[in-house]
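Trainee: What follows is a predicted structure for the sequence shown.
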Amino acid sequence: MWPYFIFINLFLFFSAVFLLLTDYAKNIQPANFPPGPRALPFIGNLFTVDFKKLHENCTQLSEKYGDVYSLRMGQTWMVVLNGYQTIKEALVAQGASMADRPIQPILEDVNLNLGVISSNGHRWKQQRQFALSTLKYFGVGKKSLESAILDEFKYLSTYIAEYKGKPFNPHLIINNAVSNIICSLVFGHRFEYSNARFQKVMSMFDQALQIQGSIWAQLYNSFPVIMRRLPGPHQSVQNIWNEVKAFLRTEFKEHRKNWNPSDPKDYIDCYLSEIEKTKDNVSSTFDEENLAICTLDLFVAGSETTSTTLRWGFLYMSKYPEIQEKVQAEIDRVVGRSRQPTMADRTSMPYTEAVIHEVQRMGNIVPLSVPRMTSKDVRLGGYVIPKGVTIITNLTSVMFDKSEWKTPYTFNPGHFLNEKGNFDKRASFIPFSAGKRVCLGENLARMELFLFFTSFMQRFSFSMPPGVKHAMDYNFGVTLSPVSYEICATLRQ
């Protein structure tokens, strides 16, 4: 018996040594690869950082390792970029080398690397150009969309006014209202706030985005073969997005019934026409599966970030009533109470513009942006980043950079005002990222934020319920959202 046990022990010992040596050899990097915290075998730095505040950890690590440093998440090497100058150099000056997206199994299992966010190469270029031109055709940046936003606010305002100043949770209703803008462009119609199925879809977004920014997603991306078979929150991501896609396919089916190729009424109509037009073109990337993922990308990106920014805005206005009053005074002076604010008022409202930008800066909605990947070897900050390495652009390090902002951790609209009180947009303000992968919905988001925020400030004053202290805590995920809260919206007399 003893020789048998000795054999088993020796086998296990040499197997462990072999696996350790294999892991070590597989993860050897060039001598001038960016430094970083020591990585453990197999799991790397998965447990070095706190995934509930990963953006803060990444910023703290830059103080020790510099603006360009590395992390190893399981079997995936990442290089984290910090500071405005470094990120600008990477995304703008060397943007062509960092325009790809890495393959993330937790997303790949859902979107098959299709769409406008996760795709690369020819597919990405074709889909992005189509989305930009189509959204522009249906009103992005035009007066017609401005009217749609103002009309949506009327529905929203009536709904909130019914609370008569009593506490309510703004989460789902704001998501619904903001989503209705992109819905009008993509689906050709809005959804009533009483639509139970749409409300359910809205409620799932937050959950999925939080899981995708958690350690569960990193484990899934590092060990997909194992994690696909293990229970845990990561399993719900596929269920959520599959349910959303089922919702979208119902919309496609309805569109097919009344589809008139010569008279497209929305993004889906145009996409269906493009499928028919290019069906014999081998280089075409237009098909119904890609339509589902592109629509999902537009749907989520066009609603979640803007609605989250507005929810942060309510909190900051209630926390700083003196700032809220100054915004309202400027609106009263420029717009008055007899009409709604318009985009034409924007240049006459520097303080309000400064407040909106400060909400975006402090809210830090997409703290680590969306990952990129090097398409060739890149030299940055004195280091060489090999082809195929995931790039994390830590926008938190820019939004709270002490060298860029006078009081980085204090809500201060003065960050965006010059000595004469005029609005001063800072180059280091990059909430929509930069370069070739800059958010394609930036113009839409800016219009929505200005019109919704000023309309709210014109009609309501926000405050916390009696006896409730301000909690500025966040939920970390792909987006940084405020923890669930209730607030009072009182009609201004």
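Mentor: Perfect, I can see it now.
Trainee: rest of the way, CA atoms for contacts and neighbours
Mentor: Fine.
Trainee: Quick check: nearest residue in space to Arg426, chain neighbours excluded?
Mentor: Leaving aside its chain neighbours, Arg426 sits nearest to Phe416 (6.9 Å; criterion: Cα to Cα, 6 or more residues apart in numbering).
Trainee: just His234 next, same as before
Mentor: Closest to His234 by Cα to Cα, 6+ apart is Trp216, at 5.7 Å.
Trainee: re the thing from before, burial check on the residue nearest to Arg426, number of neighbours?
Mentor: 22 (other Cα atoms under 10 Å).
Trainee: I'd like to check which residues are in contact with it.
Mentor: By Cα atoms under 8 Å, 6 or more residues apart in numbering, the contact set of Phe416 is Ala354, His357, Glu358, Phe423, Asp424, Lys425, Arg426.
Trainee: Quick check: of those residues, which lies closest to Phe432?
Mentor: His357 (11.9 Å; Cα to Cα).
Trainee: Quick one: name whatever helix or strand follows the host helix or strand of that closest one.
Mentor: In this structure, His357 is located in helix 350-363 according to DSSP states H and E. With elements assigned by DSSP H and E, the helix or strand that comes after helix 350-363 is strand 372-373.
Trainee: then this one, side by side with the first:
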Amino acid sequence: MELGGGLGLVLSLVIAAYLLLSIWHHQFSGLPPGPAPWPFLGNILGLDVVDLLKSLKELSVKYGPIYTFHLGSRPCVVIAGYQTLKETLIDWAEEFGGHGEFPAVQMWSFGDGIVYGKEQWRQLWRFAISTLKNFDMGKHSLKERIREAQHLCEEFQKTGGAPFEPTFFLSCAGSNIIFSLVFGDHFTYGDPKFLELMTLLSGNWRIMSSFWGQAFVNNRVAQNRKSLDPANPRDYTDCSLIKMEQEKNNPQSHFNAQTLSKTAVNLFFMGTETMSSTLLYGLLILLKHPDLQAQLHKEIDEVIGSSWLPSMKDRVKMPYMDAIIHDSQCFTDIVPVSVPHTVTQPTRFHGYHLPKDLNIIPLLCTAHFDYTQFKDPEEFNPGHFLDKQGRFKKNEVFLAFSASCS
């Protein structure tokens, strides 16, 4: 009994000392203020695990736009509010330009790819963006993207006017566009192979990144490899295979079969989810605001009409459509939190000392609902992206996919 009591007292003293040490280290480490962490657990006990985002936003109200939050024993700095996000992601982009860790995803991606990759992510990202942009700006490629809208409308029409859930159709459209860019093909919505892909995507990142998802992607890469014509690349995969061949003797090259496979998975998830979510929430918003729907329809009739397909040159003539899309992505928080960043070098920021490799968590959603930037951020208002003459205006507050993608 006495022995048990003695051990309990020692254990209590050790925990108390560790907690006091954690608090002291937290307060005097040079990091921004924040809630005191528990030993080993960090700040997890103070969170609403059902609504983590709500908890992080509430902490920014209490501690300010820059505060320290502990994931276990590891400190992270959370950034909130447009001005601070702008400084972090744009003005200080070099100092905060590293990609942080995301263990729940990296355990399946093995640190490869363009989202949660290691040091190679930036090179792979730039290659992916430039390649996809080149294909998407081509006349044939652009027509294919627009034609996908026709396929989507045809699927809607098959419902015969009866009520239906559009999510699956919207996901099919988004996935088909990504598939055509990555692998050069288009599927009918009932194709068994396409349904297999949709099943993988509708599962989660773990399933798509597992053996089954990788087998699907690797099979498509093998098909491209067999029919590859280096002089006439058809899609992103062809361009990657050509790049891999060009750098096969470079031991420092990041272009290999594994990074191609992981990058393809990244593109499917990012493209399908963001496109389908934007379309789905856009439809819901227009259903809730018939006046906005009528004004948008009027612009479509005036610029495009009903006798021909839209083209990219029509976009500059449709400021209201552009504003609707942009404010939809702000209002619905398509991507409320950016992927974790890291500090690339010891940095003094707002009077705090941020060490190299410190994880940074940007709360993008706090920019879109920042009252210092919008008079009515809680209301859907396309006027956020229109000037007094009704022309589309870019708004720096738009950080729907982080600063590098906006």
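Mentor: All right, it came through fine. No experiment lies behind these values; they were computed from the predicted model shown.
Trainee: picking up where we left off before, which part of structure 2 matches the helix holding His357 of structure 1?
Mentor: Across structure 2, the stretch matching helix 350-363 of structure 1 (TM-score structural alignment) is residues 319-332.
Trainee: Count residues in the vicinity of the aligned partner of Pro310 of structure 2 in structure 1, would you?
Mentor: Superposed on structure 1 with TM-score structural alignment, Pro310 of structure 2 falls opposite Pro341. When counting by other Cα under 10 Å, one arrives at 21 neighbours for Pro341 of structure 1.
Trainee: follow-up on the earlier one: with neighbour count as added columns, please give the contacts of Phe416 of structure 1 in JSON lines.
Mentor: Putting the contacts of Phe416 of structure 1 into JSON lines (neighbours: other Cα atoms under 10 Å) gives the following:
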{"residue": "Ala354", "neighbour count": "23"}
{"residue": "His357", "neighbour count": "23"}
{"residue": "Glu358", "neighbour count": "23"}
{"residue": "Phe423", "neighbour count": "21"}
{"residue": "Asp424", "neighbour count": "15"}
{"residue": "Lys425", "neighbour count": "14"}
{"residue": "Arg426", "neighbour count": "13"}
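Trainee: Between the residues you listed, which sits nearest Leu444 of structure 1?
Mentor: His357 (15.0 Å).
Trainee: burial measure for Pro355 of structure 2, as a count.
Mentor: 16.
Trainee: now the one 3 residues further on
Mentor: Leu358 of structure 2: 21 surrounding residues under other Cα under 10 Å.
Trainee: Give the equivalent position in structure 1 for it.
Mentor: Checking with TM-score structural alignment, Leu358 of structure 2 has Val389 as its match.
Trainee: how close does its match get to Asp100 of structure 1?
Mentor: Noted for Val389 of structure 1: a distance of 10 Å to Asp100 of structure 1, by Cα to Cα, to the nearest Å.
Trainee: Common neighbours of those two, please.
Mentor: Met373, Thr374.
Trainee: hey, where'd the helices end up in the stretch 351-493 of structure 1?
Mentor: For the stretch 351-493 of structure 1, applying DSSP state H, counting those that start in this stretch gives helices covering 395-399, 442-459.
Trainee: Residues in contact with the first one: which ones?
Mentor: The reference is to helix 395-399 of structure 1. So helix 395-399 of structure 1 is in contact with 55-56, 59, 82-84, 361-362, 364, 366-369, 404, 408, 428-431, 433, going by Cα under 8 Å, 6+ apart.
Trainee: go again using 10 Å as the cut-off
Mentor: Helix 395-399 of structure 1 has contacts (Cα atoms under 10 Å, 6 or more residues apart in numbering) with 55-56, 58-60, 62, 67, 81-87, 358, 360-369, 401, 404-405, 408-409, 428-433.
Trainee: Would you mind getting the average deviation of that helix from structure 2?
Mentor: Its matched residues in structure 2 lie on average 0.8 Å from helix 395-399 of structure 1 after superposition (mean Cα distance after the TM-score superposition for structure 1).
Trainee: which residue lines up with Thr68 of structure 2 in structure 1?
Mentor: Thr68 of structure 2 maps onto Ser70 in structure 1, by TM-score structural alignment.
Trainee: For its match, give me its contacts.
Mentor: Contacts of Ser70 of structure 1 (Cα under 10 Å, 6+ apart): 33-39, 45, 61-62, 77-81, 385, 389-392.
Trainee: what's the answer for Leu20 of structure 1, then?
Mentor: Phe14, Lys26, Pro41, Phe42.
Trainee: of the residues you listed, buried ones?
Mentor: Buried members of these, scored by 16 or more other Cα atoms under 10 Å, are Pro41, Phe42.
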